[in-house]
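Enquirer: sequence first, then the predicted structure:
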Amino acid sequence: MSLIVTMGETVPGREIDRVVGLARGNVVRARFFGRDFIAGLRNLVGGEVPEYTNLLSESREQALDRMAKHAEELGADAIISVRLTTSSVMEGAAEILAYGTAVKLK
């Protein structure tokens, strides 16, 4: 069985046996000058900045992957109540944190 990850408080059709801990994964990414230059040019005309969209999307996936790996290390079958948060750690760098409750299912 593969690890189940959900933002819900339960796993539909399954019963939670016990909580094994907090699963978390984070990544800190810094902007890149080349990407910033292109993004700055896009900012002049408005609209989406795909360079940053892609950077943040990749970062979220990496944080979620790290959270899942941590849950597996804890012996979990699922992660419930998953949340994502972001914060600026310095000029031009941000942390994305994924966390949730690692549980064993019956």
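Expert: Great, that's in hand. Numbering: from 1, shown residues only.

Enquirer: contacts and neighbour counts: CA atoms only from here.
Expert: Will do.

Enquirer: ok, which stretches of this structure are strands?
Expert: Secondary structure of the chain by DSSP state E: the strands cover 4-5, 16-30, 78-90, 93-105.

Enquirer: pretty sure M7 sits against R83.
Expert: Yes: with contact defined as CA atoms under 8 Å, M7 reaches R83; the gap is 6.8 Å.

Enquirer: what about the longest helix in the protein?
Expert: Identified as the longest helix of the chain according to DSSP state H is helix 50-74.

Enquirer: before we go on, here's another structure to hold up against the first:
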Amino acid sequence: MIFTTTPDVPGREVKECLGVVVGNVVQSKHVGRDLMAALKGLVGGEIKGYTEMLAEARDIAIERMVTEAKGRGADAIVNIRFTTSNIMANASEILAYGTAVKLK
């Protein structure tokens, strides 16, 4: 499956638009990560536990979006975008969305 943040696939022509596809995941913080984040907040720097958590959540959201596109018979997903939001104090959502298309 081809997926891209651009509105088209270079060298290919879109034959049919199959609609918006989405994938999301809500990830909660781990108590251990919160403790390490609090300590890191005192000295500064990257909070690697959160970086890893968000990267994993992004990959899951992409996988779910691709699964939906494959279910519609898509060859590609164009114009992929990502958004995040806080669901509650200890949980965040990552949403991946794009347009599923058939290519010539």
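Expert: Looks like it arrived, so ask away. Everything numeric in this text was worked out from a predicted model, so none of it was measured.

Enquirer: in the second structure, what stretch matches the longest helix of the first structure?
Expert: Using TM-score structural alignment, helix 50-74 of the first structure lines up with residues 48-72 of the second structure.

Enquirer: just the buried residues of the longest helix of the first structure, please?
Expert: 51, 56, 59-60, 62-72, 74 (16 or more other CA atoms under 10 Å).

Enquirer: stretch 21-39 of the second structure too?
Expert: Within stretch 21-39 of the second structure, the residues scored as buried using 16+ other CA under 10 Å are 21-25, 27, 37.

Enquirer: and of these, the nearest to G98 of the second structure?
Expert: The shortest approach to G98 of the second structure among the buried residues of stretch 21-39 of the second structure belongs to V21, at 5.6 Å (CA to CA).

Enquirer: in contact with that closest one, which residues?
Expert: By CA atoms under 8 Å, 6 or more residues apart in numbering, the contact list for V21 of the second structure reads 65-66, 68-69, 97-100.

Enquirer: map T4 of the second structure onto the first structure.
Expert: In the first structure, the residue equivalent to T4 of the second structure is T6, according to TM-score structural alignment.

Enquirer: what's the neighbour count on that match?
Expert: The local packing of T6 of the first structure (other CA atoms under 10 Å) involves 17 other residues.

Enquirer: so it makes contact with R83?
Expert: No: the pair T6 of the first structure / R83 is not scored as a contact, 9.3 Å apart, by CA under 8 Å.

Enquirer: now for the longest helix of the first structure, which elements pack on it?
Expert: Here helix 50-74 of the first structure touches strand 16-30, helix 33-45, strand 78-90, strand 93-105, going by 3 or more CA pairs under 8 Å, 6 or more residues apart in numbering; DSSP states H and E.

Enquirer: give me the contact list for it.
Expert: 3, 5, 20-29, 35, 38-39, 77-79, 84, 96-99, 102.
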